[in-house]
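Visitor: Quick one: sequence and predicted model below, then my questions.
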Amino acid sequence: MGTLMPATPTQTLYVSVRRDELRKLKDERDQLRQQVAQLHMMLEQARSGDKAINL
């Protein structure tokens, strides 16, 4: 078996983000969520269309 290494303690990383950067990231996140929801809906429609064709 391999050599066991002692576990290192968890380290916390602090990051500074300007308000305008945070707003931009939140807007980006919202757009991506909308896009995922739209793609999910399209996928469900395609699946239900395939089921109708196979019947």
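Guide: Here it is on my side, so go on.

Visitor: use CA for all of it now, contacts and neighbours both
Guide: Fine.

Visitor: got a list of what Arg33 touches?
Guide: For Arg33, the contact set (Cα atoms under 8 Å, 6 or more residues apart in numbering) is empty.

Visitor: Against that first model, consider the following:
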Amino acid sequence: MPKAARISTSIPVSSASESSDTTQFVTVALFSGIGLLISLVAVILGIQGVWF
């Protein structure tokens, strides 16, 4: 019967982690904002794509 190995890793919590979280949030917010802006312009201009 195969044996399973248990590997435990600890994740240190530091101020670098908080900075990374903020950076990820800003990246997602910018990506979403740009996507919403492009969608809004497409709807206002009446551009029809494959989603219609």
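Guide: Structure received. Everything numeric in this text was worked out from a predicted model, so none of it was measured.

Visitor: TM-score of the superposed pair?
Guide: Here the superposed chains carry a TM-score of 0.61, computed using TM-score structural alignment, normalised by the length of structure 2; 35 aligned residues with a Cα RMSD of 1.5 Å.

Visitor: And Asp30 of structure 1, what's its match in structure 2?
Guide: Superposed on structure 2 with TM-score structural alignment, Asp30 of structure 1 falls opposite Thr23.

Visitor: Quickly find the element holding that match.
Guide: Assigned by DSSP states H and E, Thr23 of structure 2 belongs to helix 15-45.

Visitor: Check the mean deviation of that helix from structure 1.
Guide: On superposition with structure 1, the mean distance recorded for helix 15-45 of structure 2 (mean Cα distance after the TM-score superposition for structure 1) is 0.4 Å.

Visitor: Buried residues of that helix, list them for me.
Guide: By 16 or more other Cα atoms under 10 Å, helix 15-45 of structure 2 has no buried positions at all.

Visitor: Ile38 of structure 2 pairs with which position in structure 1?
Guide: So Ile38 of structure 2 corresponds to Gln45, using TM-score structural alignment.
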